[in-house]
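Student: this is the structure alone, sequence omitted:
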C-alpha cells in the first residue's frame, strides 16, 4: 500500500468511513485519524503509533452540535472558552457520553474534544458525518509532524493517505483544559497560552508533571528527536563541556546566537517572536535530527505566553 498525499477531502472521507486510518492536517500538528464509531480503526491508531493504552485520544468536531452528543455536561467556563478559541488550538475535557468508545477515553470517564482551525479538516469532518479521533501522527515519544512529509517519513506504506494541508500554522499541540469540580485546570500547555485562557475565565491551575494521566499529552517523555537533546541554562558553556565528548554539535537558539565550535545553529525566530518560535520548533528538531549530530543543545525560552508551552516540549524532549 503506497501512501498517497492528496487534497481530496471526499476521497479521504470515504477512507475514514470504510474504517481506514489516514493523516489529517490541523493548525497545531498533523493527526492520525479514525472515525469514532469504528473500534478496530481506533485500536489501530495505538498500534501504528506504539502508543500506551492509557493515553487517551482527542476527538475532533466541526460544529458545537457534535460536542453535545459526545458529553454529558458542559461547564459554563467551557462555553466561554469555546466562544473565544474554537476553532483553534484548545482541547477541553468533559464527562463523556455513551457515544464515546472506551478505546478513545483509555478507560477514563472523560473525553478530550476540540474544533481544529483548518479548513480542510473541518470540511473532512463534515463530509464524514461523524467526529474523528486523532492524536499526533508520529510514533510515541517522537517529534510531532508539522508537514505532510514528516508523516510520510514515519508512516509511508502503513496508511493509505495523508490529507496535505501544508505547514501547520501554530506548530504546537493544543492546550488541554479540564474542569475538576468546575475548577479549570491545564493538563497540557500548548497553542493557547495560560495568560490567554485566564483573560477569559480567570485564574486556572496547572497539573503537576507527575500527576495521574487524566487527558492526552501527560506522559513525561514525548516530542523527542533520536539525537540526544540537552536543555541547559548556558549554551556556550555547555558547548565547551560537550566538546570533550562530541565533535558534531547542533544548537537551537530562540534568537541570534554564534559559536565557532557548533557545527550547526538553528534560530527559532530572528525577531524573538514566541509565535514564530512555536511554529518552527518541531520543523527545527526534524531538520537537526537528520544531520547525524552527536548532540543538540538548547536553552529555555522566556517562560511567558507560548514560551511556557515551548519550554514544556523541550523539557519532555530532552535526554533522560
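Tutor: Ah, there it is. Please read these numbers as outputs of a predicted model, since none were measured by experiment. Numbers count the residues shown, from 1 in each chain.
Student: C-alpha only now, for contacts and for neighbours.
Tutor: OK.
Student: quick one: residue 318 from residue 275, how far?
Tutor: Look at residue 318 and residue 275: by Cα to Cα, to the nearest Å, they are 21 Å apart.
Student: can you name the residues that contact the closest residue to residue 139 other than its chain neighbours?
Tutor: Nearest residue to residue 139, sequence neighbours excluded (Cα to Cα, 6 or more residues apart in numbering): residue 49, at 4.2 Å. When contacts are counted by Cα atoms under 8 Å, 6 or more residues apart in numbering, residue 49 touches 137, 138, 139, 140.
Student: between those, which is nearest residue 147?
Tutor: Using Cα to Cα, residue 137 comes nearest to residue 147 of those, at 10.3 Å.
Student: hang on, the earlier thing: residue 155 versus the residue nearest to residue 139, what's the distance?
Tutor: According to Cα to Cα, residue 49 and residue 155 sit 9 Å apart.
Student: check residue 294 too.
Tutor: 25 Å.
Student: okay, the two: which has more neighbours?
Tutor: Neighbours around residue 294 and residue 155, counted as other Cα atoms under 10 Å, are more numerous at residue 155. The numbers are 22 against 16.
Student: then this one, side by side with the first:
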C-alpha cells in the first residue's frame, strides 16, 4: 500500500480535511495530528474500521481506545454523563476542553464493544488541534484514535515519525506539523464524593495533578499489571518503548556499563552537575531540555529524543530521571514503562 502525506497548511486545509473525511467514511484509517501525539483514526461507530486500527498497530484487542469528538454537542454520540458527576464534569470540560484531558464515562450502545474492549465505559476527549477538529467536523462522527505507531513503541509527534512506523500500512497521513504537548492526554475517571468529587488519575499527562486538584480530590492510580486487562487506554506495564533497551537509574552510581557496548544518554538538561553526563564516555548524549531543564520542553521532546537515540545504533540507552512532580510525573510514567529495568 502506498502511503500519501498531505500537509494541512492554510492553503490546502480543505483538501486535507476532505481527503481524510472521505477515507474515514469508507471505513479506512488515517493518521491525524493532535496536540498530544499523532493518532491513528477510524470511525468509532464502525467495528470493521476500528478492527483495522488493532490490525495495523498490532495492538491487543483487550486494550481499549480513546474516542474523540469535534464538539461537546457530539458527546451524546459516545457517552452519557451520570447526574451525580455532571456538575464537576461541566467544570472540567469548561477548563480543559478542547485539550489534552480524557474522561472515562458510561458508553452508549452505538459505540462497538471492540472500541472499549468489552467495557461498559469509554474514554473520550475533545482535541484542541484545529486540524483534527476540522477533520472531525468534516467527517461528522466520533473518531477512535490511539497513537499512530506500532503497539508498545514510541509515540509519534511528527508526520515523519508516523511514516517510519506505519508507512505502507495506511493510505494517508495528515501532516499538521509537530505536536504541541508531545505527551499523551491525561486520563481521569470521576466519582462522586461526600465533600468533594473524587478524580481518579488513571494516566498522567499534560493536565497535571495540581491543576486537577482545583476540581476535586485527586487519587493517583498506580496499577500497572501487564497480565490484567486495563480499564482505560495506556495502562499496560510495557509501553512507549524503543527497540533499543532503555534503562532508568535513580542515581548515576547505579549504572554499571558492560565492556565493549555503546551506550547513549538521555539527559534531562545536559548538566554535568547532575552526575550522569560525566558518568561514562557516552557514544551519544541527547538532552530533553538543553540548559534550562524546563519540563514543558522536556515533554515535547521526549518521544523525539527517544526515537533519535533508538536510531543511533546503540546497545542500550540510559535515561536520567526528571523531577517526579507536575508535568514531570507524566514524563517519568512514560520512562518507567519504556524501561526494561522498571
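Tutor: Happy to help now that I have it. In this text, all values refer to a predicted model and were calculated from it rather than measured experimentally.
Student: next, the TM-score between them, please.
Tutor: TM-score of the superposed chains, computed with TM-score structural alignment, normalised by the length of structure 1, equals 0.95; 316 aligned residues with a Cα RMSD of 1.4 Å.
Student: one step back: ok, and the contacts of residue 49 of structure 1 in structure 2?
Tutor: Retained in structure 2 by both residues aligned by TM-score structural alignment, their matches' Cα atoms under 8 Å are the following of the contacts of residue 49 of structure 1: 137, 138, 139, 140.
Student: inside helices: which ones of these?
Tutor: Of these, none are assigned to helices by DSSP state H.
Student: most surrounded residue in those?
Tutor: residue 137 (30 neighbours).
Student: please pull up the equivalent of that residue in structure 2.
Tutor: Taking TM-score structural alignment, residue 137 of structure 1 has residue 148 as its aligned residue in structure 2.
Student: and the counterpart of residue 69 of structure 2 in structure 1, how many neighbours does it have?
Tutor: Aligned by TM-score structural alignment, residue 69 of structure 2 pairs with residue 61 of structure 1. Neighbours of residue 61 of structure 1 under the rule other Cα under 10 Å: 25.
Student: quick one, what contacts the counterpart of residue 38 of structure 1 in structure 2?
Tutor: Using TM-score structural alignment, the equivalent of residue 38 of structure 1 in structure 2 is residue 46. Residue 46 of structure 2 makes contacts with 27, 112, as judged by Cα under 8 Å, 6+ apart.
Student: neighbours of the aligned partner of residue 319 of structure 1 in structure 2, how many?
Tutor: In structure 2, the residue matched to residue 319 of structure 1 (TM-score structural alignment) is residue 340. By the criterion of other Cα under 10 Å, residue 340 of structure 2 has 14 neighbours.
Student: who's in contact with residue 340 of structure 2?
Tutor: Residues counted as contacts of residue 340 of structure 2 (Cα under 8 Å, 6+ apart) are 245, 246, 247.
Student: name the secondary structure element that contains it.
Tutor: Using DSSP states H and E, residue 340 of structure 2 sits in no helix or strand.
Student: how close does it get to residue 162 of structure 2?
Tutor: For residue 340 of structure 2, the distance to residue 162 of structure 2 (Cα to Cα) stands at 24 Å.
Student: list the residues that contact whichever residue in structure 1 pairs up with residue 316 of structure 2.
Tutor: Taking TM-score structural alignment as the criterion, the aligned counterpart of residue 316 of structure 2 in structure 1 is residue 295. In this structure, residue 295 of structure 1 makes contact with 227, 228, 229, 230, 246, 248, 249, 250, judged by Cα under 8 Å, 6+ apart.
Student: if we use 7 Å, what do you get?
Tutor: Under the criterion of Cα atoms under 7 Å, 6 or more residues apart in numbering, the neighbours of residue 295 of structure 1 are 227, 228, 229, 248, 249, 250.
Student: out of these, who's nearest residue 209 of structure 1?
Tutor: residue 229 (19.3 Å).
Student: who's in contact with that closest one?
Tutor: When contacts are counted by Cα under 7 Å, 6+ apart, residue 229 of structure 1 is found next to 295, 296, 297, 317, 318, 319.
Student: mark which of the contacts of residue 340 of structure 2 are part of strands, please.
Tutor: If you go by DSSP state E, the contacts of residue 340 of structure 2 have 246, 247 in strands.
Student: show me where structure 1 has its helices.
Tutor: Going by DSSP H, structure 1 shows helices at 9-17, 39-49, 64-70, 76-85, 102-105, 119-128, 148-155, 194-201, 235-242, 274-289, 306-317.
Student: out of those, which is closest to residue 164 of structure 1?
Tutor: helix 148-155 (5.7 Å).
Student: so the closest one matches what in structure 2?
Tutor: Counting by TM-score structural alignment, helix 148-155 of structure 1 falls onto residues 159-166 of structure 2.
Student: list the buried residues for that stretch?
Tutor: 159, 161, 162, 163, 165, 166 (16 or more other Cα atoms under 10 Å).
Student: what would the residues you listed look like in a markdown table with distance to residue 130 of structure 2?
Tutor: Formatted as a markdown table, those follow (distance: Cα to Cα, whole Å):
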| residue | distance to residue 130 of structure 2 |
| --- | --- |
| 159 | 16 |
| 161 | 20 |
| 162 | 19 |
| 163 | 21 |
| 165 | 24 |
| 166 | 23 |
